[in-house]
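Participant: 3D, please:
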Amino acid sequence: MTASQRSRAVRRCCKSFAIAGPERALDTRTNDPDDGLTGWRHPRRDAPLADVYRSVSVPRGGSNLRKLAAFLGPGYLVAVGYMDPGNWATSIAGGSRFGYTLLAVALVSNVMAIVLQALCARLAIASGRDLAQACRDAFPKAVAYPLWLMAELAIVATDLAEVIGTAVGLNLLFGLPLEIGVLVTALDVFLILYLQKLGFRYLEVMIVTLLGVIALCFGAQIVLADPEWGAVLRGFAPTTEIVTNPEMLYLALGILGATVMPHNLYLHSAIVQTRAYGSTIPEKRQALTFATIDSTVALMFALLINAAILILAAAAFHATGRKEVAELGDAYNLLSPLLGAAIAPTLFGIALLCCGLNSTVTATLAGQAVMEGFLDIRLPPWLRRLITRMVAIVPAAAVTIWYGDSGTARLLILSQVVLSLQLSFAVVPLVMFTASRAKMGPLVAPAWLVALACLIAAAIVGLNVKLVADFVLGA
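Facilitator: A predicted model of the protein is given here:
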């Protein structure tokens, strides 16, 4: 190669690097400027879930349908958390005890979840931060660290429910002891690593496939249960008894905590950024629209599953006088004689196992996002996920060894109430951030959405205050 040829080759390389440079900066977001956003105490740093950040391409051209298809997926990972085993426990207890009455709580909780998840997508796309990073960059350490502890407590409560639920599913279907089943759930760490190594889309495909299995199982069980559909429709209308009856309020808050789960707010604001949607305002607006459609459709699907669990419990147990069913094992054992079909409990067990597997995967991702976001700790992916999983497995193993089969439902319901009590510590910062033009720029939430979100936050805080007051006063 002559000197002139070498010179031309160097210029071509430099030109290629200049073209690729901005895209590379977009992928890592290390020391990336905040695009004119002035409301943050600290500049934006590393990307959320950096190993999968913007790893799913979005077509620059073509139809909007193709672009929407590229955004489908994160919403279903979030929806998984709205139908986890803890939700099963609260829905079964609520349906067997109060019939269809608490369907109204499932509906209202789902509407709250849709609004809050839309805000999560807005925060992520507008600021380039997930909720944990936003808390770290907006608040002083004296505020950020307690919020981190609250988030970790919520994830432990979530994982406790999901690990126990998976272990119960393995026990019901295969006779595996609960203690061994809890340890088996640690294998999801390696499953996540393997699927993400193939690509984040593979993880999403697994989640959606298991959701499809769950839907088919519950569809068959609802047909066998043959509920009174008029009473089902009336159950979606709210009544004052839900608030005035302390026992019903306790279960209602359990359903609320199991539906509008704190860790899902951190999770969605992180995984929505797996899409390479571009950096201009029009591209971000389009990404926000598609991400909101994705999460809304997925959460409506989650509502169908949650309602199906409660309807099944009301039709199979409450209608036959079995008003104290709360244990997942009891529900499994009673379905066959009550519905008159031997396959009913098997379908229940399969759906429970699928829910548990799905939920432990997404909770592990949420734990990673929280740890990285709040503490800015960068560890190898396998170590991060192993630590997150062990934080859940240790208390879950202790609980199952101590209580065994009995008492697991009580602990599952309690874990969901704990989630409800922690919810305010995630919702209030989320509403604050998305209402701030200095933090969000042109994508700041409109006034009507802020007002609705404030109403939701006030309702959550108020209900939790009443629950604590009832507990303290012994009502």
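Participant: From here on, just use CA atoms for contacts and neighbour counts.
Facilitator: Will do.
Participant: can you give me the strands for the stretch 1-150 of the chain?
Facilitator: 56-57 (DSSP state E, counting those that start in this stretch).
Participant: same question but for the stretch 151-300 of the chain, I mixed them up
Facilitator: Counting by DSSP E, counting those that start in this stretch, the strands of the stretch 151-300 of the chain are 275-276.
Participant: can you give me the helices in it?
Facilitator: 178-184, 188-198, 200-225, 229-235, 241-244, 246-259, 262-271, 281-316 (DSSP state H, counting those that start in this stretch).
Participant: Who are the contact partners of Tyr53?
Facilitator: Asp27, Thr28, Ala47, Ile271, Gln273, Thr274, Arg275 (Cα atoms under 8 Å, 6 or more residues apart in numbering).
Participant: so which of the helices of the stretch 151-300 of the chain gets nearest Gln416?
Facilitator: Closest approach to Gln416 among the helices of the stretch 151-300 of the chain is made by helix 246-259 (4.8 Å; Cα to Cα).
Participant: picking up where we left off before, between the helices of the stretch 151-300 of the chain, which one is nearest to Gly349?
Facilitator: helix 200-225 (9.2 Å).
Participant: what angle separates the closest one from helix 262-271?
Facilitator: Angle, helix 200-225 to helix 262-271, by axes from the mean of the first three to the mean of the last three Cα atoms, to 10 degrees: 140 degrees.
Participant: what angle do helix 200-225 and helix 281-316 make?
Facilitator: Using the same axes, to 10 degrees: helix 200-225 against helix 281-316 is 30 degrees.
Participant: Next, give me the two most distant ones among the contacts of Tyr53.
Facilitator: Thr28 and Ile271 (14.8 Å).
Participant: more crowded one of the two?
Facilitator: Using other Cα atoms under 10 Å, the more surrounded residue of Thr28 and Ile271 is Ile271, with 26 against 17.
Participant: Leaving aside the residues adjacent along the chain, what's closest to that one?
Facilitator: Excluding its sequence neighbours, the residue lying closest to Ile271 (Cα to Cα, 6 or more residues apart in numbering) is Pro74, at 6.1 Å.
Participant: before we go on, could you also do this sequence so I can check it against the first one:
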Amino acid sequence: MEPVSTESDTQHQGEVSPVQPPKGSGTDTGMSEVGQGNHAPLKNLFKVLGPGLITGASDDDPSGIGTYTAAGASLGYSTLWTALLTFPLMTVVQYLCAKVGMASGRGLAGVLKKYYSPWVVYPAVFALFLANTINIGADLGAIAAAMNLFLPLPIPLLIVPVTLILLALQIWGSYRLIEQIFRWLTLALFAYIVSAFVAHPDGLALLKGTFLPTFRVDGTFIATLVAIIGTTISPYLFFWQSDQEVEDAISKGKTNLKQRQRVTKKELRLASWDVTVGMLISNVVMYCIILATAATLFRTGKHDIQSATDAAQALRPIAGNFASILLSIGLIGSGCLGVPVLAGSAAYALSEAFGWKYGLERRPGGAKHFYAIIVVAMLTGMLMNFLGINPISALFWTAVINGILAPPLLVLLMLIVNNEKIMKKRTNGLWLNIFGWLTTTLMFVAAIALLLTLGKS
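Facilitator: A predicted model of the protein is given here:
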């Protein structure tokens, strides 16, 4: 039966309880209740938004924003069409990750540990931890650099309090508190949407770049295209999505494995709405960043933009202080959302792989290894900024690790969601399989292109 319902149920056939039942959650108030109020569908939709919304918003972290600004500055409007390509693909992938968490009652790493070889699980989670830690360091530096535009203090001096505040939130905040804060932080991304209007783009060029896909066989274009695909479909999001569905179910009263595995069609449908809205916001933000930088930086010949902070600074003389402030606010908000997600996903993956207690709803003393991973990832990322490590080079190697890790993980994900032993009656249908394998193939192509680009550099 593999019960995982109480603090004392520490281990059963290699399983551990992700969290203890949250206080005051004696009954199951799961997602099936959310859709009952037919008289207020919009209100009910907002109730549904949670793990998928946060995952989508966290995908637009400072490193991702840096990729989009570089694309707009160097290639203009010609990569706008990628938003239309990545939206359905990343929506399907994240929905499949959500479905794994909901139907199996475990996170992705937990499923891999139970049903696959340790030679598959451990290299994957260690590579994820390494890539996420590097990404955290770059993102913390970006947050501090954006804050420096408002506060004339040395950037290293700003990195320390930002790191400690985000660390305190993860260690002492409950799952529900963290979820609510993350929801509010997603609003910061709307600064990028406003910036697209402030930029006054060329309407004809906008339409061509959006609806007439262009492709050029040159190193810069291919590298940018691979970077866009790689940063929108990232391995850390796979683990985070599945584990957040498990945390969400437990916080609503589904405190043991058998309860979580009894997922209904309505719950899956509501989860699909959550994921779709999250990925839509993520792609709209991506589109607007490329658009804003194409209409300003590319148009004025400022093509050598390597980070989101560079873009915010370069926009000031071109589009005025307001545009620069908008990009800076978006950068700070997205970083404060993205960094904890990076640290958390690494902690979930490693904890499940090694059978440790885990979960943001646990107190630090009840999940020492889980919180230790978060602390190590955050502090190591912070120290990167004091060791003279080039953040752009660091992000390049993060992209390499993620580019190699993502395709085989997607193969495993597709095998999992078609395995009746794991998913019971919730295996994939035809269209989910078509889009899932299409995404997997595309990620393999992107990985090969990345390695070829690396070989020529």
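Participant: out of the helices of the stretch 151-300 of structure 1, which comes closest to Pro146 of structure 1?
Facilitator: Per Cα to Cα, nearest to Pro146 of structure 1 of these: helix 262-271, 14.6 Å.
Participant: Distance to Ser359 of structure 1 for the helices of the stretch 151-300 of structure 1 - can I get that in a markdown table?
Facilitator: Below are the helices of the stretch 151-300 of structure 1 laid out as a markdown table (distance: least, Cα to Cα, whole Å):
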| stretch | distance to Ser359 of structure 1 |
| --- | --- |
| helix 178-184 | 14 |
| helix 188-198 | 10 |
| helix 200-225 | 9 |
| helix 229-235 | 27 |
| helix 241-244 | 28 |
| helix 246-259 | 12 |
| helix 262-271 | 11 |
| helix 281-316 | 13 |
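Participant: winner for burial among these?
Facilitator: Ranked by mean neighbour count, the helices of the stretch 151-300 of structure 1 are led by helix 262-271 with a mean of 29 (mean count of other Cα atoms under 10 Å).
Participant: quick one: that one to structure 2 mean distance?
Facilitator: When structure 2 is overlaid, helix 262-271 of structure 1 sits 0.6 Å from its aligned residues on average, using mean Cα distance after the TM-score superposition for structure 1.
Participant: so where is that helix in structure 2?
Facilitator: Counting by TM-score structural alignment, helix 262-271 of structure 1 falls onto residues 235-244 of structure 2.
Participant: which one in structure 2 is aligned with Val444 of structure 1?
Facilitator: Val444 of structure 1 maps onto Thr427 in structure 2, by TM-score structural alignment.
Participant: swap in Val205 of structure 1?
Facilitator: With TM-score structural alignment as the criterion, Val205 of structure 1 matches Gln180.
Participant: Now check Leu157 of structure 2 against structure 1: what is it aligned to?
Facilitator: Per TM-score structural alignment, Leu157 of structure 2 is aligned with Ile180.
Participant: ok, that match - contacts?
Facilitator: Ile180 of structure 1 makes contact with Ala167, according to Cα under 8 Å, 6+ apart.
Participant: how near is it to Leu251 of structure 1?
Facilitator: Counting by Cα to Cα, to the nearest Å, the gap from Ile180 of structure 1 to Leu251 of structure 1 is 30 Å.
Participant: With Phe236 of structure 1 instead?
Facilitator: For Phe236 of structure 1 relative to Leu251 of structure 1 (Cα to Cα), the value is 16 Å.
Participant: check contacts around Leu237 of structure 2.
Facilitator: Thr55, Asp59, Gln94, Ser345.
Participant: just checking, which of those residues belong to helices?
Facilitator: Using DSSP state H, the members of those that fall in helices are Thr55, Gln94, Ser345.
Participant: Tell me the one of those nearest Leu410 of structure 2?
Facilitator: So of these, ranked by how close each gets to Leu410 of structure 2 (Cα to Cα), first place is Gln94, at 10.7 Å.
Participant: Helices along the stretch 351-457 of structure 2, start to end?
Facilitator: Using DSSP H, counting those that start in this stretch, helices in the stretch 351-457 of structure 2 cover 368-384, 391-417, 420-423, 430-456.
Participant: Nearest to Leu297 of structure 2, out of those helices?
Facilitator: helix 391-417 (19.1 Å).
Participant: Tell me the buried residues in that closest one?
Facilitator: 391, 394-396, 398-414, 416-417 (16 or more other Cα atoms under 10 Å).
Participant: just checking, what packs against that helix?
Facilitator: helix 82-104, helix 118-148, helix 219-232, helix 235-251, helix 420-423, helix 430-456 (3 or more Cα pairs under 8 Å, 6 or more residues apart in numbering; DSSP states H and E).
Participant: before we move on, the earlier item: from Ala167 of structure 1, how far out is the match of Leu157 of structure 2?
Facilitator: Separation of Ile180 of structure 1 from Ala167 of structure 1 (Cα to Cα): 8 Å.
Participant: Okay, Val375 of structure 2 and Thr427 of structure 2: tell me how far apart.
Facilitator: 37 Å.
Participant: can you check Leu270 of structure 2 too?
Facilitator: The spacing between Leu270 of structure 2 and Thr427 of structure 2, counted by Cα to Cα, is 17 Å.
Participant: for Ile305 of structure 2, same thing?
Facilitator: Taken as Cα to Cα, the span from Ile305 of structure 2 to Thr427 of structure 2 is 44 Å.
Participant: same question, Asn132 of structure 2
Facilitator: Following Cα to Cα, the distance that separates Asn132 of structure 2 from Thr427 of structure 2 is 30 Å.
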